[in-house]
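In: Got a predicted structure here, sequence first:
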Amino acid sequence: MRRYLFNIHTAGVVSRDEVGRKYSSDGAAVAYGQRVVDELTKDEEYYDAIIDVVTASGRLVARLISRNAPPMRPVSQPTRQVSLH
């Protein structure tokens, strides 16, 4: 079993999970994180919440938003591409 942390981003503030939970796989941890963010965003104060699922060693497994989040607005102007060479 691996320990996963569930850091919550909302209103420009990050609440870091200090304890975490143990799961047997990344998929199980992501499923739990999705349930949490879906429930959390039902509260008007947390409508914009994002949860990062991170292993105890610091690897980002997933960044989750609510399934009920409004779709992103299309960008009105094309993104400018810059050569890195």
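Out: On my side now, so go ahead.
In: When you work out contacts or count neighbours from here on, use the C-alpha atoms and nothing else.
Out: Fine.
In: Can you give me the end-to-end span of stretch 35-53?
Out: With Cα to Cα, to the nearest Å as the measure, the ends of stretch 35-53 fall 12 Å from one another.
In: Count the neighbours of Leu40 for me.
Out: The local packing of Leu40 (other Cα atoms under 10 Å) involves 19 other residues.
In: My understanding was that Arg2 contacts Thr55; is that so?
Out: Yes - with contact defined as Cα atoms under 8 Å, Arg2 reaches Thr55; the gap is 7.5 Å.
In: Please say which of those two ends up with more neighbours.
Out: Neighbour count, other Cα under 10 Å: between Arg2 and Thr55, Thr55 has more, with 20 against 14.
In: this is the other structure I want to compare:
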Amino acid sequence: MLLFSLLHPRWEFVFQPKYAAYLNLIEPWWKVLRSLALEGRRFETWAEIEQAVERTTACWNEHKHPFIRGRRRHHRQVRRLGVAALPTISLI
């Protein structure tokens, strides 16, 4: 890396501190991939881990959506504005 920086003076390396992993934009994606593919599962071989990651990545690519940093996806139906339904009252 030192040789590269001497040969390319235009480039400047800015090192990320270890305590600030959130600055690296790939970290949230790794967290999601790890939770979808590996969390709560036991694997006997590396091949099983590779298959789990490949299946998760394929599923992720089939259901494309924008990755917004710092927000969770909420799978909720859009609420319509209006008046709430009145309760039905039966008279005796």
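Out: Ah, there it is. Quick caveat, the model's predicted, so the values are computed rather than measured.
In: Can you give me the TM-score here?
Out: Overlay of the two chains. TM-score (TM-score structural alignment, normalised by the length of the first structure): 0.33; 38 aligned residues with a Cα RMSD of 3.4 Å.
In: Neighbours of Val14 of the first structure, how many?
Out: With other Cα under 10 Å as criterion, Val14 of the first structure counts 14.
In: That one reaches Ile8, doesn't it?
Out: Yes - if you go by Cα under 8 Å, Val14 of the first structure and Ile8 touch, sitting 5.7 Å apart.
In: Would you confirm that Ile51 of the first structure contacts Gly33?
Out: Yes - counting by Cα under 8 Å, Ile51 of the first structure does reach Gly33; the two are 6.8 Å apart.
In: Quickly list what's touching both of those two.
Out: Phe6, Leu64 (Cα atoms under 8 Å, 6 or more residues apart in numbering).
In: In the first structure, which strand is the longest?
Out: Across the first structure, the longest stretch assigned as strand under DSSP state E is strand 2-10.
In: and that one, what does it pack onto?
Out: When contacts are defined as 3 or more Cα pairs under 8 Å, 6 or more residues apart in numbering; DSSP states H and E, strand 2-10 of the first structure packs onto strand 13-15, strand 21-23, strand 50-55.
In: tell me the contacts of Arg21 of the first structure?
Out: Per Cα under 8 Å, 6+ apart, neighbours of Arg21 of the first structure: Arg3, Tyr4, Leu5.
In: max-length helix in the second structure?
Out: helix 46-62 (DSSP state H).
In: That one packs against which elements?
Out: So helix 46-62 of the second structure, by 3+ Cα pairs under 8 Å, 6+ apart, packs with helix 26-37.
In: What are the buried residues along the helix it packs on?
Out: By neighbour count on 16 or more other Cα atoms under 10 Å, the buried set for helix 26-37 of the second structure is Pro28, Leu33, Ala37.
In: Looking at those, which one is closest to Glu62 of the second structure?
Out: Glu62 of the second structure lies nearest to Leu33 out of the buried residues of helix 26-37 of the second structure, by Cα to Cα, at 14.4 Å.
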